[in-house]
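K.L.:
output the structure for:
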Amino acid sequence: MKKLSRYLEKCIYIVSFIVIFWIMFLLLFFSNTLKYACKKEFVFSNLVIFNVFLIILLMYFIIKNKFRIKICNLNLDKIVKICSIVFFFIQLYISYNIFFETGWDSGGAIVPAARTLLNNGNVAPLNDSYFSLYPNNLFLVNIYYLILKINKSVGIFYGENQLMAIVVFNCAISSITCWLIYLIGKQIKGNKYAFIGYVLSLALIGISPWMVVCYSDSFVLFVPITILYVYTNKKIPCVLKYTIIYVMGYLGYCIKPQAIIVVVGIVIVDFITFLRKNDRKALLKGFLGVVISVVLIILLSKGLNILYQREGFETNSDKTFGLSHFFMMGLNPERLGVWSGEDVDISLGCKNQDERVKKNIEVSKERLKKFGGYGYLKFLSKKMLTNYNDGTFAWGEEGGFYFIQVDDRNEQISMRLKATYYNDGAHFWLYSLGAQFVWIITLTLVTVATITSLFIHKRRDSQYLIIILSILGITLFELLFEARARYLYLYIPVFVLAAIYGISDIDIYVFGRKKDEKANIIYSDTLL
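P.N.:
The predicted structure follows:
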């Protein structure tokens, strides 16, 4: 059993190394030459950014050894709490000044449905046109409806500012997520490494304009990281822990299916742990948590379905787009794996679910046959670049993105912020380059962690295995199905946590820091 657990761990390390190396190789050497969907142009290439990061590390190494500078101990816990609160208000200020209503799914169906419920209107016209196709978004509609209803009762945002009520929640979620990254990083590698991860998260999430968009990507951001926090928190009793994890995973799945990936990672790692320790008591507690979770999930599912029906949502399951549709769309050679109107028409042309699955598989087989082995690998590489070569996470790439724009709140401030965050703004290159720079650094550190995991460490902790499995899961999901960089957004916290392992490994194996065996965590005064 122990040998099997070691073998499975080794397989995870090998696969993660191959996948992450594939990503970095494409980003550094093929991002400018390959044609792929939603391609953004940056002022500097990824290779230049990578080399600049190496130079920064080299300079740090020289300064550290020459001057032996030690930074005094800071109360990082207090600093992070204060920064999280301050950044919440900074996010609100930015959002208020760049606010707009977007189109696509958000402005085309979800927000209108929430507003219709708020005004006691008839949602029936949206049933066949959208929610029969994508019924999973009904839960998000009700969340937005509840927020707008509270806002209406309190009386804060009206008229063109109504959706700012949702944006406030997005900003709070963003700040809490960054704070949770620090707390988990502190548990796994110590507060100083966690603080560096916190800074990375502020750059990728804290000042990201995605907080102003009312859609699942920004709203579900806290789910994977909260699940990881619950998992790593030793104070929570085992049964309660797994109940929270599974129920929260289900609710996250109802908002955005990709959120469930972290729960799958936990199940796999717990299975490996059981093989190694053969702890039957822990297995029994975990099983009890599963039983309770299943009962609660069934009750929640039935309760939500009753709620939807009372509101007037009568979806037709024969029209629902399943995984076979998204797999087919992920193989579209003309659209290079992103959303395709042609494929939507193909699925809409089928009378029922069985016919749709059959047609989707038929088209998918034809496309795979035309690709061939090498052609499919090249196609997947293009999808990988679509997913990973954008530190803005496909900001502005959806149809009708800036659907309804409002007048400038403050002529000087709003104009400058819009020029920085809007794709056609004069200074957008500055934001996009900064975001790309931090994203490449984060992926580089993730690469370091995968290299040391395979070639140096005998075994990582269970948290790392869950983190890397989550990264593998979301990568595989986007390779097989519809590609889009924004689908990675909810897993930015997981990438940052993996980067924290990379920071720690650099400090040990490059800068010569040593592990404190008593604390079983790595401390360092050097990186700060």
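K.L.:
hey, let's count contacts and neighbours off CA atoms from now on
P.N.:
OK.
K.L.:
skipping adjacent residues, who's closest to Leu348 in space?
P.N.:
Here the nearest residue to Leu348 in space, its sequence neighbours aside, is Lys319; by CA to CA, 6 or more residues apart in numbering that works out to 7.1 Å.
K.L.:
show me where this structure has strands.
P.N.:
100-101, 404-405 (DSSP state E).
K.L.:
I'd like these as a markdown table, with mean neighbour count appended.
P.N.:
Compiled in a markdown table, the strands of the chain are given as follows (neighbours: other CA atoms under 10 Å):
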| stretch | mean neighbour count |
| --- | --- |
| strand 100-101 | 22 |
| strand 404-405 | 12 |
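K.L.:
let me have these in a markdown table, extended by distance to Leu469.
P.N.:
Below are these laid out as a markdown table (distance: least, CA to CA, whole Å):
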| stretch | distance to Leu469 |
| --- | --- |
| strand 100-101 | 35 |
| strand 404-405 | 39 |
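K.L.:
looking at those strands, which is nearest to Leu454?
P.N.:
Leu454 sits nearest to strand 100-101 of all the strands of the chain, at 46.0 Å, using CA to CA.
K.L.:
coming back round to it: quick check: which of the strands of the chain is nearest to Gly434?
P.N.:
Comparing those against Gly434 with CA to CA, the closest turns out to be strand 100-101 (22.6 Å).
K.L.:
which helices and strands does the closest one pack with?
P.N.:
If you count contacts as 3 or more CA pairs under 8 Å, 6 or more residues apart in numbering; DSSP states H and E, strand 100-101 packs onto strand 404-405.
K.L.:
now the other sequence, so there's something to compare against:
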Amino acid sequence: MRDTIDMGLARLGVYLTYTVYAIYSVIAVMILFLVSFGYSSLENPYGLRPKYALPMPVFFVVALLFVVLLTYALLKYSCKGGNSYCYVLPLLSVAVLVFQNAVIRYTPYVANWDPDTIFNYAVAAVRGGDLGAFQPYFDMFPNNYGLAVLMQFLVRVSFVLKLDPAMFTASVGALGVNLGCLILALGIGSAIGKACIVYASWIIATILGSLSFWIGTPYTDTFLFPFVATVISLYLIYRNSAAPITYIVLVVMVFSAFVGSLFKPTVLVLVVALVIDCILRYARREGVLKDILCIFLSILVSATLIYGVASPLLKKHLHVNPNPEMAFSYHHYLMMGANPQSYGAFNLNDVKISAGIPDKTDRQAKDLDVALRRLQAMNADSAIHFYAVKLVTTYGDGTFGIGHEGKGFPEVPSERNLPNSLKKLYYMENNTPSVFGSLQQLLWMILLLCAALLLPRKNTDDYAVFLRLSFIGLTCFLMLFETRARYLYSFLPIFVVIFAVSLDRIVLQMNAVLVKRGIVLSGGMGDE
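P.N.:
I've put the predicted structure just below:
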């Protein structure tokens, strides 16, 4: 009887795993197709993306050629490894950090939205200024308490060190992104063990993450980035380690995600993906029950420490006293995510709707009612068009919304001695991204292409199931609630690891086909 139950559970686990494969493939291919061939026709009227100098199909073709050439190079030249990246990448990261600080110094982002509000609050709080003007903001957005307290601390440190507080806070955020890219590369190395793929992954992560114009804006995006990178990297280490290290890694992984949720709760999608992945592995009899118990215990302890202890302490260190009755809940973001005018992007009218209702219960009921009415008003055609535009708005911009967030892109600062090289590198002309912005778009298309080409393994005990679940969860979350290209910036590590795993598997499959036909281009790529 027990054997029959075990066999049934194993079959169910395999079936559900292949269902994850199918759902992931449909979403990834659909995103790639819409971004590549529907970009111009699926325009968001709020203009939350730039006009690229080249048509999107051209970016797709170039990305495809790049992947083909890279695959050929990896097949022709042995890429078995060596761990030189363990020594080289930290040195390169230091060089990148120096350049990051030059970018922060010479290309200030005049952000007349949330980052500016929180930073000005932190400066006023440290200096003992009047904080009354900031009260309404923290009433509405309790999700930024953690960032506000962190900025208070960083501003205080900058005053002690006699440094510019804006540059110092931005530099700390940039350092976190830099470390995140390094941690990510080392995690990829532990899972794949091929130096060339590790280097390629680090270069892409650095160009899209560490050298992004967003590093000049101290906000949740840069501060969350290293936590996402840590969670993803620890998962790769977890799948390549044995007890008791396994349990230590799981605990740190879950705790890192909960700490990151103080900046943005979306990161908890990774915890959900981890739970589902471990349950599927156990159902397939490829995992152990102890792992699941360890994860649930870690969730319980982490949630208690973060939301029961740390969150109240952070609120005590906030120098304003927010009114919980005015706090925007998930109902507000659900309403905004269904807005047919802005296609789920930020909408000021929706903010006015929520802010205009002082009672918390009434506001949540109103927000939910508006959201449901908007969804019910869509027929099949309008719903397909709505979510197609929303997908392209979210996934269509490799610069992650630079110049199309908040109050818009800043003027080239005239009061600073801005080097022409940096001006040409980062600033747009006539709404057309710079050469660097176009490079970012090309690399982003390569990531989307490799995501669509992620091949399953014959052995269902596949660590890429977690990556697929994370991708699915993140996409569903952003399609359900408010979205924008910038929201993907913090989750770049997911796409970079998918790129590395996908490229590795493409090379392995191609190598197997060539060997079967008696064609050997290199010493072989080895096995996973």
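K.L.:
so which of the strands of the first structure gets nearest Gly206 of the first structure?
P.N.:
Of all those, strand 100-101 sits nearest to Gly206 of the first structure, with 18.6 Å by CA to CA.
K.L.:
circling back to that earlier point, of all the strands of the first structure, which one is nearest Gly512 of the first structure?
P.N.:
The minimum distance between Gly512 of the first structure and the strands of the first structure falls on strand 100-101, with 49.6 Å, by CA to CA.
K.L.:
what range does that closest one cover in the second structure?
P.N.:
The alignment of strand 100-101 of the first structure onto the second structure (TM-score structural alignment) covers residues 109-110.
K.L.:
quick one: the top helix by length along the first structure aligns where in the second structure?
P.N.:
Of all the segments assigned as helix in the first structure under DSSP state H, the longest by residue count is helix 353-388. Applying TM-score structural alignment, one finds that helix 353-388 of the first structure aligns to the residue range 360-395 of the second structure.
K.L.:
span of that stretch from start to end?
P.N.:
According to CA to CA, to the nearest Å, stretch 360-395 of the second structure extends 33 Å from its N-terminal end residue to its C-terminal end residue.
K.L.:
buried ones in stretch 53-60 of the second structure, by neighbour count?
P.N.:
Judged by neighbour count (16 or more other CA atoms under 10 Å), stretch 53-60 of the second structure contains these buried residues: 56, 59-60.
K.L.:
so the top helix by length along the second structure versus helix 380-395, what angle?
P.N.:
Of all segments of type helix in the second structure, defined using DSSP H, the longest is helix 2-37. Taking axes from the mean of the first three to the mean of the last three CA atoms, to 10 degrees, helix 2-37 of the second structure and helix 380-395 form an angle of 80 degrees between their directions.
K.L.:
what about helix 2-37 of the second structure, distance to the chain center?
P.N.:
The chain centroid and the centroid of helix 2-37 of the second structure are separated by 22 Å, computed with CA atoms, centre = their mean, to the nearest Å.
K.L.:
any idea what sits nearest the aligned partner of Pro324 of the second structure in the first structure, other than its immediate chain neighbours?
P.N.:
Alignment note: Pro324 of the second structure maps to Ser317 in the first structure; criterion TM-score structural alignment. When the adjacent residues along the chain are set aside, Ser317 of the first structure lies closest to Ser132, with 6.4 Å between them (CA to CA, 6+ apart).
K.L.:
my guess is the one you found meets Thr315, correct?
P.N.:
Yes. Counting by CA atoms under 8 Å, Ser132 of the first structure does reach Thr315; the two are 4.5 Å apart.
K.L.:
ok, the residue nearest to Leu348 of the first structure to Glu355 of the first structure distance?
P.N.:
Distance from Lys319 of the first structure to Glu355 of the first structure, counting by CA to CA: 10 Å.
K.L.:
ok, those two, which is more surrounded?
P.N.:
The neighbour count for Lys319 of the first structure versus Glu355, taken as other CA atoms under 10 Å, is higher for Lys319 (23 against 14).
K.L.:
who's in contact with the more buried one?
P.N.:
By CA atoms under 8 Å, 6 or more residues apart in numbering, Lys319 of the first structure lies in contact with 128, 132-133, 348, 351-353.
K.L.:
how far does the match of strand 100-101 of the first structure sit from the chain's center?
P.N.:
22 Å.
K.L.:
aligned partner of the residue nearest to Ser317 of the first structure in the second structure?
P.N.:
In the superposition onto the second structure, Ser132 of the first structure corresponds to Asp139 when matched by TM-score structural alignment.
K.L.:
ditto for Ile205 of the first structure
P.N.:
Residue pairing (TM-score structural alignment): Ile205 of the first structure is matched to Gly209 of the second structure.
K.L.:
tell me which residues touch that match, please.
P.N.:
Listed by CA under 8 Å, 6+ apart, the contact partners of Gly209 of the second structure are 177-178, 181, 489, 492.
K.L.:
swap in Phe50 of the first structure?
P.N.:
Taking CA under 8 Å, 6+ apart as the test, what Phe50 of the first structure contacts is 28, 440-441, 444.
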